[in-house]
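>>> Got a predicted structure here, sequence first:
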Amino acid sequence: MEKVYPAKQFARVTLVVMMMIFSLSGLQAQTSRVDETRKVTLNMQKASVREILDEIQKQTGVTFSYESSLLSGLPKTTFRADDEALEDCLTRLFVNLPVVYKMTGKIVVLKRKPKQVTVSGFVRDKRSAESLIGASVYEAHSRVGTASNNFGFFSLTLPGGDITVRASYIGYTSRLYNFTDLDRDTVLTIELDPSAFLQEVVVTGQSTSKQSVLSTQMGALEINQQTIRSTPVMFGEADIIKTLQLTPGVSSGTEGTAGMYVRGGNVDENLFLIDGNPVYQINHIGGIFSAFNPEAISGMDFFKSGFPSRYGGRLSSVVDVHMKEGNMKEYHGSATLGLISGNLNFEGPIVKDRTSFNISLRRTWLDVLSAPALAIANKITKKDGTRTRARYAFHDLNLKLNHIFNDRSRLYFSLYNGNDVLKGGSTDFPSKHEADNDYNYDTDVSLRWGNIMATTGWTYVFNNRLFGKFSGVFTRYHSKLRSTEHDIEGQEGESDYYERFSESSTNTGIMDLGVRTSFDYLPVSSHHIRFGGDYLVHRFRPEYNHSSAFDKSQDFISEINKEYANDLLWGHEAGVFAEDDWSLSPSVRVNAGLRLSLFNVQGKTYTGLEPRVSFRWLLDENLSFKASYSRMNQYVHLISNSFISLPTDAWMPVTRKLKPLLSDQVSAGFYYDLNKTYSFSVEGYYKTMENLLEYRDGHTFTPSYLNWENKLTAGEGRSYGAEFMVRKESGRTTGWIGYGLSWADRQFDELNLGKRFPARFDNRHKLNIVVMHKISPKVEISAAWSYASGNHVTLSLENYLENGSPNYVHGDGYELPYSGSWGIDYYEGRNNYQLPAYHRLDLGIKIYRPKKKGRMGIWTVSIYNVYSRMNPFMIHKTDKEVRDPNSDYGYKFVPVFKTVGIMPIIPSISYTYKF
């Protein structure tokens, strides 16, 4: 039975966290005092092991106990030690010998090293045979363990003999496997049962908080489908991005959007992966929805510091999304009906226990819902000669196929397609009282954007210690904006006839084609080695602008057809990596890795060497100190002139003029686990960023005759802060409290007179409280409260006439101080004004209605922004009328700023039927 620490133990640990430096110094001093009594100094050439042990015994006073035959036949060796601790000396002496030791007081017992055996295999869901990612597998007596990889594979090398293997996964019942006198390698398929029938509302099993204490990983978060589903969000649409926004270090950007600004980074510095492959556009409706359909997702890993070497290409974070593999045994599905969208999911075996599929389709019906209202409005305005057109729709399609050849070999295919379409326009024609007129004026605007990602992969277990994955990938993002105007008046052939037509289109996009490979090698229980590489061919279309027009009358015809920009760039990106998660001792564990990246564009090749290292020191069974350093390179940029994510934002590569982005980040912190129920963490970080891009003053992405490279300027940034988190992952009540204290700024030689200025999303304070409670097996409630310091914006706080006069007398006699379009704006600096603080409360409730034959109905009711705070979406300058006794009219107009909020209280309801 595991030891349970009382309340005073927790108080002591809290004191350790608050006074970390003094504690560390004290621990180091204590260790030194112990080791000083048992130090070894010797230099023996080609001596027997027995002779070396005799000399150590003389110097330290310890007694070695062993069978006489144990040292027989061992080769002579040369051994040196210079004032070395006894335990370190013995560890080095026996490292390559078939001998192990155990120290008890002054007695050191030597035994023959038992034969090593390897237990390997896969951890799967018993009902569906889907792989369980990150499941804990360990030997119950020695506590030596590992975690399953993204395909459920694990490998555990142990001394032979009596072995008890324990496997656990949150939400599943743990399972034990007992082996007696095990003396050979064993392949084991572990199948875990969900812990309860209503698995959507039960969170039991071993908490992952223990893993957060024991692992070397920092700034990481594993979120399962249950947590994603339970978090209350807008329109009742579960969303992984909105869930991440409720954690420390992640700023949401603008109200209601799916933006992510991690530890002072920009929105393009986040790497989004679906089954290990990148997706470039993750937003629908300007970010109100993300592109990740929760019905298709099994789980997600999130990293914001201490990045493993297998990830590269972005500066700030990695979001690795895992799609459902599909049930190998039975057919199951679900249908969700929400206020503005619907969702269908179906999975099952194509060949039982051999081939499976999972398919999910999500579509909005905003266009269907808005059609009646638009028809009524057009009927009202028809008599005035106006007809309006408007339509918006999006869809997401996810498909996953899996085929098992045998216990070693598996093939999979993964597909994602998401598209948005936004159309609008109007037609003006003669009204009833203008029956004698003959004209028609028509405008039309359409915007389409979307992703397609497809990958085929093969996994193979070469032996019980080596697992490999090979995959080919295709991904494409495109955006097209097209606008037309068509104006006709009179009848063709008549003297007053004319016709004008103009069309402009803007395209941007990126396409990737490549291969990836990765390997997991576990030679012994203390080493988990990963290595591999990838190669991608990029095709960029950073800017395409085309315009055409004609002007036609009875006596005149003019035509224009001009292409202003049509850049097409090819880039080649390659990377190789290796990392080793190494347990140096029961207390000390290190993950050290190196990534070498390469990018070739326009005949120039950039290379980047990216060292990564994470360190864990286990101070207590439930308390650890961690530190990490990581360097990241980024070779693509998202250029945007808007404060929200828009499809007109352009992905662009580095060029001869624009160098790769580079970041260095150091982190350190403490992690504590209390009774397997609560986890506590405090983590500080400092990050620098180089070669960040911004538009020069006066330039945007809109079409111009200036090459897109010349619109941009490069600078640097930095961010630092501390993050605190308390998390409860098991029991009837779960959730977390997270607080972040952070600073983020920028410096560009060509902007803001070269002075530092705050980043737009430099939110000094950020607090999130998320609670989920299971009232009964059929009812679950949830609440989430968020607070953040306001965003920064650039405002003109002063403006002038060209002649320096402060006022302007309007034609009707009103005296107007200069504001808005009436003056020349003066900007004191970039991001010189901070908006009011942001806060809101969201509530949700789920009601489960069991049906016959294991089917389930789920009602989800949520309220977004319960107290309807109109948090600022934007701010603009306007004029306000005020009383003025000195004015002839008794009043005058003064400039004021007004914030605009677009998200009031939003209730929503949805129904899900599972079968």
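Sure thing, it's come through. Residues are numbered from 1 along each chain as shown.
>>> Please make it C-alpha for all contacts and neighbour counts, starting now.
Fine.
>>> Give me the most central residue, this protein.
The chain has residue 319 as the residue nearest its centroid, 3.0 Å off, counting by CA atoms, centre = their mean.
>>> show me the contacts for that residue.
Neighbour list for residue 319: 270-273, 300-303 [criterion: CA atoms under 8 Å, 6 or more residues apart in numbering].
>>> again, but for residue 894
816-817, 819, 879-882.
>>> repeat that with 7 Å
816-817, 879-881 (CA atoms under 7 Å, 6 or more residues apart in numbering).
>>> Same check on residue 178?
Listed by CA under 7 Å, 6+ apart, the contact set of residue 178 reads 163-165.
>>> With secondary structure, distance to residue 4 and neighbour count as added columns, please give these in JSON lines.
Shown next, in JSON lines, are these (DSSP: H, G, I helix; E, B strand; the rest coil; distance: CA to CA, whole Å; neighbours: other CA atoms under 10 Å):
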{"residue": "163", "secondary structure": "strand", "distance to residue 4": "24", "neighbour count": "18"}
{"residue": "164", "secondary structure": "strand", "distance to residue 4": "22", "neighbour count": "15"}
{"residue": "165", "secondary structure": "strand", "distance to residue 4": "22", "neighbour count": "19"}
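>>> which residues touch stretch 503-511?
Taking CA under 7 Å, 6+ apart as the rule, stretch 503-511 contacts 475-485, 538-549, 650-651.
>>> same check, this time on stretch 459-477
Stretch 459-477 is contacted by residues 118, 120, 155, 280-281, 408-411, 450-458, 509-523 when judged by CA under 7 Å, 6+ apart.
>>> Show the buried residues in those residues.
By neighbour count, with 16 or more other CA atoms under 10 Å, those hold 118, 120, 155, 280-281, 410-411, 450-458, 509-523 as buried.
>>> here comes the other one, which I'd like you to weigh against the first:
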Amino acid sequence: MLKYLSCLFLFLFLISGHKKIYAQEKKGLADQEIRITISEGTLGQYLNAIVAQGVNLSYSSNQLPLADKIKLNKGVYKAAQLLRLLLSTYPVEIKTERDKIILYVPQPQAASSHTLSGFIYSGDSMEALPYASIRISGTNLGTQSNEYGFYTIELPTGINYLQLSYSGYRTLRDTIKISGSKVLNFSLQPGLFLAEVKISAPKLTEGATELQTINLKTVGDLPMALGETDPLKAIQLKAGVTGGLAGGNMYVRGGSPDQNLVLLDGIPVYNYNHFTGLLSIFNNDAVKHIDFYKGAFPSRYEGRLSSVIDVKTKDGDMQKYHGAVNIGLLTSSAMIEGPLIKNKISFLASFRRSWVDGLTYLLTKGDNGLKYYLYDANLKINYWIDSTSRIYLSAYKGSDRFRLNLSDDKTSAIGLNWSNQLLSFRWNKVHSPRLFHNSTLSYSEFKNQLEDQDQNGDRQFNKITDIGIDNDLSYSWNNTVKSYFGIKAKLTRFQSAPDAELQSDIEDQHSVHLQAYTDNDVDILPQLKLRAGLHYTAFITSGKTYHSFQPRTKLTYTANDQHQFYASYAIMAQFYHQITINALSLPNEFRAPSTAELPPQQSAIYEIGYLNHLPSSGRIGIQFYRKDFSNLLMYRPQQNALEGQLAGNWRDRLISGKGHSQGVEIEYAQDFKWLSVQASYTLFKTMFIFDQVNNGKAFKAPHDIRNQFNTAITVNLSSKWSCSTLFTYSSGMLITLPGYALPDLDHVLSGTAKDAPTYLYATEPNNYRLPANYGLNIGAVYQTKFRARQQGRLHFGINNILGKPRPFQVNASLENNKINVTQIIPFKLLPYVGYSYSF
């Protein structure tokens, strides 16, 4: 008996000793000291450092965001303390076993899901943030707010860890407990702040490739032409976009300038440039957000072939008054926003005008024969009815006035006047957490008039008027399927005349656009997303109705937070025609709607691409595209285009053809602590085919630039000083060198060819490329803060300190069998200075 009791005692002693040893091992593993020698690294680097110092870690790389950047103080930490610090923002559990530490994401028990919805605002202003990102940490769940800041997402019952982000705003992390459907609004604070542990790795969000949000701050820091802060210039730094940075028209992927759909608060703008394209109609202080598409077009957009530039103005702060005053070399402007009734009604008003005409008047002490000025005015009123309804009233008016006396007695002069007027009334309504509704009633008017005030008094008059109504719905079925629907109707009136004084000669054309569209976002797999859409338009004009079915499809594969691949296909149609006579942005082009004789232009766009997010908020992407055009218009080569318009027989002077464009685009952007770099390169080819030109063989399009390279660098020297450079390079422009002379077409048709003036003519258009163009701009910015939210900004620099700018006009002539080419470049080296004050 004693023997058995001794064995039992020995057995119990061994077990208790084992437990003490295990407890010591367990305690020692968690308390083991880890030395950290790097202050900023990825989560994976820190975990590797822990393993290298003897701690056995077990985790799944698929469940942890190992590429996230973390800022951590150097020093010695206990293993458990260090892991809790590194994983504090993630729903990761830490479990210690006998010889290892296990990191895992607990799997939620089967439970019902509930809808979380609301708006995402900027600070306390109640300014909605479009396309803000929402992610649920530790899961594949995520979504974006729509263009009016409204979001909806399905969350599982229990605790959820939210991460909200928006470009230029501090990332917000919040923990919420879901037990039923909930409405919750979020406010993001402007600016980026460093915490003791900062997660700064970029995330690939849904739609990141098709939606290119333009960074408006980029333009303010760069030395643009004449120092003017123009938000559209940021688009012209993108790959696939040529021209426009130093004036002139903007071409996207081989398309002509009229093939760019430009929207201001949802209203199409027919001419978005001021004189020569040096400046757009958009006041940077009044603009909130710009979306730029050059492929994978959402189905809600229609009417152009090459790009969409969707500009949204600020709504107006509901809490406080803010404003800005700018004085520049070319223009001066002012903007003010604030509440009319706090938390209920807000407004925004801005005005900009050039003042060169006043300066030249003072310097010349009178009329010097040249007068030009421009102005822009914006007004927006935002009425917050309740938490589910808002009303917006938006208005814009802008104009250019140009006059040049051709004789000392002022009896002969030429004048060019054009203007835009836009008005929209918009109503947003949240019908349910899943259903969002937007209705818009809009009016727009574009008018231009070319006057030759000599003895003949020739005048060319064009006016385009649009009245439209849109209804758009978005419905979230669940986290994997979202649908967008819309119906639209628009009445368009084109008026044109060779002589505006003769009302009987005014050509009046009416058309009706009836449109319907749908887009469907489907998550086939967590990494594989599909957008499938269809746009339908019935275009009704005199004697003809066109039906256009335009499928739009995009497939996106996101391998992880760094790598994304995508492919898209889209059909676009354009029922509006414009032929630009020269490279300048002057509104004296031919404009007409589609008719029975002028079928709509069409394009088919294919693209594939790859996007890689780099450390330190950087990314690099590459795209390949192919675009096919049909029903393009151009003037017959052997005729005078302007005289044809004034004579009223422009239809006889137009021919129809087709074309294609293909190319590769590369973009790179990265922000470091004190340095910001962005660069783009485009290699493309655009060819036209017209049966009546070049014997039906393909020839180069007039805007076939082939090579385009842009790079912009900004260096932050201190909190007050920054300097920047902007370098651009492009292949030379194409011109047509004459080969022989032909009589004017009108005289040939009338049988009086022997008395006709002759015009030099070449068998192949655009047969000569001018030398390459390049330019280097440098600039500096000095900022001073006076009080809270009050800031002064002095910017100065030099345009074209080095380079050869693109000419504004090129003349080619044939004399004694020798070709002479003359380029007109108004300026090369041009300094600028400007000052801004904001409060």
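Perfect, thanks for sending it. Just so it is clear, the structure is predicted and the values come from calculations on it, not from any experiment.
>>> Mind telling me the TM-score for this superposition?
TM-score for the superposed chains, counting by TM-score structural alignment, normalised by the length of the second structure: 0.82, backed by 724 aligned residues with a CA RMSD of 2.7 Å.
>>> Now the residue mapped onto residue 166 of the first structure from the second structure. Nearest residue, chain neighbours left out?
Per TM-score structural alignment, the equivalent position to residue 166 of the first structure in the second structure is residue 163. In this structure, residue 163 of the second structure finds its nearest non-sequential neighbour in residue 173, 4.5 Å apart by CA to CA, 6 or more residues apart in numbering.
>>> give me the number of residues near the aligned residue in the second structure for residue 145 of the first structure?
In the second structure, the residue matched to residue 145 of the first structure (TM-score structural alignment) is residue 142. Per other CA atoms under 10 Å, the neighbour tally for residue 142 of the second structure reads 21.
>>> What of residue 558 of the first structure?
Neighbours of residue 558 of the first structure under the rule other CA under 10 Å: 10.
>>> That one contacts residue 548, doesn't it?
No - Residue 558 of the first structure is beyond contact range of residue 548, at 10.9 Å (criterion: CA atoms under 7 Å).
>>> Now for residue 205 of the second structure: which residues touch it?
Residue 205 of the second structure touches residue 133, counting by CA under 7 Å, 6+ apart.
>>> just checking, it is part of a strand?
No - with DSSP: H, G, I helix; E, B strand; the rest coil as the criterion, residue 205 of the second structure is located in coil rather than a strand.
>>> what's near enough to touch the closest residue to residue 413 of the second structure other than its chain neighbours?
Once flanking residues are discounted, residue 413 of the second structure sits nearest to residue 405: 4.2 Å by CA to CA, 6+ apart. Counting by CA under 7 Å, 6+ apart, residue 405 of the second structure touches 369-370, 412-414.
>>> export those to a markdown table and tack on neighbour count and distance to residue 668 of the second structure?
Compiled in a markdown table, the contacts of residue 405 of the second structure are given as follows (neighbours: other CA atoms under 10 Å; distance: CA to CA, whole Å):
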| residue | neighbour count | distance to residue 668 of the second structure |
| --- | --- | --- |
| 369 | 15 | 48 |
| 370 | 16 | 44 |
| 412 | 15 | 53 |
| 413 | 19 | 49 |
| 414 | 18 | 46 |
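>>> just those now: which is nearest residue 765 of the second structure?
Comparing the contacts of residue 405 of the second structure against residue 765 of the second structure with CA to CA places residue 414 closest, at 29.8 Å.
>>> isn't the closest one right next to residue 452, touching?
Yes - using CA under 7 Å, residue 414 of the second structure makes contact with residue 452 at a distance of 4.6 Å.
>>> Any chance you could list residues touching both of the two?
By CA under 7 Å, 6+ apart, no residue touches both residue 414 of the second structure and residue 452.
>>> The stretch 251-400 of the second structure: strands as residue ranges?
Assigned by DSSP state E, counting those that start in this stretch, the strands in the stretch 251-400 of the second structure fall at 260-264, 267-268, 287-293, 307-313, 322-327, 331-341, 345-354, 370-386, 389-405.
>>> For residue 661 of the second structure, which of these is the nearest?
strand 307-313 (13.8 Å).
>>> what about the closest one, how far off from the first structure?
Comparison of strand 307-313 of the second structure with the first structure after fitting gives an average deviation of 0.4 Å (mean CA distance after the TM-score superposition for the first structure).
>>> Onto which residues of the first structure does that strand map?
Strand 307-313 of the second structure corresponds to residues 317-323 of the first structure when matched by TM-score structural alignment.
>>> Quick one: distance of that stretch to the chain centre.
6 Å (CA atoms, centre = their mean, to the nearest Å).
>>> Which residue comes closest to residue 578 of the first structure once chain neighbours are left out?
residue 531 (4.1 Å).
>>> For the top helix by length along the second structure, name the packing helices and strands.
For the second structure, the helix reaching the highest residue count under DSSP state H is reported as helix 2-31. When contacts are defined as 3 or more CA pairs under 7 Å, 6 or more residues apart in numbering; DSSP states H and E, helix 2-31 of the second structure sits against helix 79-86.
>>> Can you give me the buried ones in the helix it packs on?
Neighbour count says helix 79-86 of the second structure has 79-80, 82-83, 86 buried, by 16+ other CA under 10 Å.
>>> Stretch 535-553 of the second structure now?
Those would be 535-541, 546, 548, 550-553, for stretch 535-553 of the second structure by 16+ other CA under 10 Å.
>>> Looking at these, which are in strands?
535-541, 546, 548, 550-553 (DSSP state E).
>>> biggest separation within those residues, which pair?
Among those, 541 and 553 lie farthest apart (CA to CA), at 29.3 Å.
>>> Residue 608 of the second structure versus the aligned partner of residue 682 of the first structure in the second structure, what's the distance?
Mapped onto the second structure by TM-score structural alignment, residue 682 of the first structure lines up with residue 622. According to CA to CA, to the nearest Å, residue 622 of the second structure stands 9 Å off from residue 608 of the second structure.
>>> what's the neighbour count on the alignment partner in the first structure of residue 292 of the second structure?
Using TM-score structural alignment, the equivalent of residue 292 of the second structure in the first structure is residue 302. Applying other CA under 10 Å, we find 19 residues neighbouring residue 302 of the first structure.
>>> can you map out the helices along the first structure?
Here the first structure has its helices, by DSSP H, at 7-18, 20-36, 49-60, 86-94, 209-214, 225-230, 240-244, 366-381.
>>> got the angle between the fourth one and helix 49-60?
So the one you mean is helix 86-94 of the first structure. 170 degrees (axes from the mean of the first three to the mean of the last three CA atoms, to 10 degrees).
>>> Right, I'll leave it there.
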